[in-house]
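S.K.: The amino acid sequence is not available; the structure is as follows:
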């Protein structure tokens, strides 16, 4: 019997406060090559973790494939070197993507055996007995929801996983999976930012010709809100596009948006990073941005995101959106 059949009430995601920032660890661990990580990479990870903790972040996001496993490995070394740190933070990691195996650059694998094996490997690299959230990284067309349920149930029974999330899934895909699970899906991680706006555009372009320009499955945000599934936004800082990162040939809309972000930051005596994150967090879905930079100063520049969200006016919010899209809304 699934949790829904049992009449379990919709509830807030376990252990994930609303309006929080998440630190994304994909940038830690050195290169994506097979070259081993160094002590310098561990030091870089420690500095990033310190900066994240300084601004109140307690949830750290991983995946088994990040830097070929090195992101988890350097983080595990930081945990081992810092007594008591594991008790102060929450960890989530992802599985489901296989890279450079069997002659393929990549494929997806959410089979029972793969989930069990990959989680155990991640726990070993992270040097921890459990993760607070396990996320299924990408939809696998060959996924059998019953197999996923069996694997997740075993991992939870063993105390290795405390909650389940997904990444890059539509509302319909989550619903099919949820029907076979004994535990609720607590989070869905999607690319969401002022630059990657398909999640937002799809909500206003229903029955509009321009809507065909966006592939984001309409109804996904609404499904997550309805079922208490936290929306985690990766790429939330738009990779620095609006806050000073070099761009080869920025469009007129991108240049105008960068100027507007800087103007609002000056008016509110904050940073451009906090403006961008505040714009996301203003949305009533309760979006939790994932910060992916490894630069401590840029992590700390996100400190006032929630304050900006609370103070951003409706007109300012719309002005940022309209400027970024380069045209008026319908």
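M.R.: Received it, and whenever you're ready, just let me know what you need. Please read all numbers here as calculations on a predicted model, not as lab measurements.
S.K.: going forward, measure contacts between C-alpha atoms and count neighbours the same way
M.R.: OK.
S.K.: which stretches of this protein form helices?
M.R.: 39-54, 70-81, 85-88, 112-126, 145-157, 171-178, 198-204, 220-226, 252-267, 272-282, 296-300, 305-311, 314-325 (DSSP state H).
S.K.: of the ones you listed, which approaches residue 61 most closely?
M.R.: When the helices of the chain are compared by CA to CA, helix 70-81 sits nearest residue 61, at 9.6 Å.
S.K.: Please enumerate residues in contact with that closest one?
M.R.: 25-30, 36-37, 41-42, 45-46, 62-64, 66, 85-86, 122, 125-128 (CA atoms under 8 Å, 6 or more residues apart in numbering).
S.K.: Show me how to select, in PyMOL, the buried members of these.
M.R.: Buried residues among the contacts of helix 70-81 (16 or more other CA atoms under 10 Å), as a PyMOL selection:
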select buried, resi 25+26+27+28+29+30+37+41+42+45+46+62+63+64+66+86+122+125+126+127
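S.K.: which of the helices of the chain is buried the deepest?
M.R.: helix 272-282 (a mean of 26; mean count of other CA atoms under 10 Å).
S.K.: Comparison target, given below:
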């Protein structure tokens, strides 16, 4: 699989990241097959969060991959912290340190390659985040740091105190959830697509060498369902299927290839636990859509060019 540099880090990572949010829905043998399929496809970057399955997803993954020192050297582990479900968001130093220790224990490893702050904490004190990051880096528990669902000024606020580079920003982005792209096309237009809801975060990340990691690349709305093979999106599916036939791949592959075609050099995070769909996601590494095809898909999703 093709690789890209993750932000300003020294990490070369596969262009497709394997999301493990739903691995707790698999039986033991299925989970083992899932991680092995990913490794065989060259997708050795695994994305976690301490809240996935209330921590069970990290545990199941560690067991499924039969974690040991040899395996650990061959994979890249990313996890996220900062959400206390149903209670609050928490970027306090104490919570970050406690959350990382918990993830390390569940993943049966001594370090994370990447730690992301999961969702913006309204009460964030950047000085505390900086202290936590320094402690984790000095202890060798976390090697690289990033954020998730944050806009430019929130990142700038962190960067005033945090000395480590912010290497990634995990954001919701798909063919049907592409407002961060649309507002850049509809500059100075009086329509909904022109509304800047995220502070031009896509351009910001490109300017500052922060890798965008699109999450839910097949979802429309906020976890309302997938757009592929969905009767709500007939024109989009017709166009995707037409292009998929041309490249002799599935519609899943094209949906990921659409994201990879963007020059921001993104790293989509898959969410599937179906091994065949995972393989199809990984095949997107070898598909390079033309400019015309990219725009045809964009317009078929209901996006109008000004």
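M.R.: Structure received. Worth saying up front: this structure is predicted, and the values here are computed from it rather than measured.
S.K.: what's the TM-score here?
M.R.: Here the TM-score for the pair of chains, by TM-score structural alignment, normalised by the length of structure 2, is 0.91; 297 aligned residues with a CA RMSD of 1.9 Å.
S.K.: quick one: which of the helices of structure 1 is nearest residue 289 of structure 1?
M.R.: helix 272-282 (6.7 Å).
S.K.: what's the matching range in structure 2 for that closest one?
M.R.: Using TM-score structural alignment, helix 272-282 of structure 1 lines up with residues 251-261 of structure 2.
S.K.: Give me the residues contacting the matching stretch.
M.R.: By CA under 8 Å, 6+ apart, stretch 251-261 of structure 2 touches 15, 174-175, 217-218, 228, 240-241, 243-244, 266-268, 277, 280-285, 287-289, 294.
S.K.: Dump the helices of structure 1 to a markdown table, plus distance to residue 187 of structure 1.
M.R.: Formatted as a markdown table, the helices of structure 1 follow (distance: least, CA to CA, whole Å):
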| stretch | distance to residue 187 of structure 1 |
| --- | --- |
| helix 39-54 | 21 |
| helix 70-81 | 20 |
| helix 85-88 | 21 |
| helix 112-126 | 18 |
| helix 145-157 | 15 |
| helix 171-178 | 10 |
| helix 198-204 | 16 |
| helix 220-226 | 8 |
| helix 252-267 | 29 |
| helix 272-282 | 16 |
| helix 296-300 | 23 |
| helix 305-311 | 20 |
| helix 314-325 | 25 |
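S.K.: out of these, which comes closest to residue 185 of structure 1?
M.R.: helix 171-178 (6.8 Å).
S.K.: equivalent range in structure 2 for that closest one?
M.R.: With TM-score structural alignment as the criterion, helix 171-178 of structure 1 aligns to 152-159.
S.K.: Contacts only, for the counterpart of residue 118 of structure 1 in structure 2.
M.R.: Under the alignment (TM-score structural alignment), residue 118 of structure 1 pairs with residue 99 in structure 2. Contact analysis of residue 99 of structure 2 by CA under 8 Å, 6+ apart lists 50, 81-82.
S.K.: and the residues you listed as TSV, adding distance to residue 155 of structure 2?
M.R.: Output for the contacts of residue 99 of structure 2, formatted as TSV (distance: CA to CA, whole Å):
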residue	distance to residue 155 of structure 2
50	21
81	16
82	15
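S.K.: Just the closest of the residues you listed to residue 6 of structure 2, please.
M.R.: Closest to residue 6 of structure 2, out of all of the contacts of residue 99 of structure 2 and judged by CA to CA, is residue 81, at 19.2 Å.
S.K.: so the closest one touches residue 100, yeah?
M.R.: Yes: Residue 81 of structure 2 is in contact with residue 100 according to CA atoms under 8 Å; the separation is 7.5 Å.
S.K.: Need the contact partners of the match of helix 171-178 of structure 1.
M.R.: 120, 126, 129-130, 147, 166, 198-201, 204-205.
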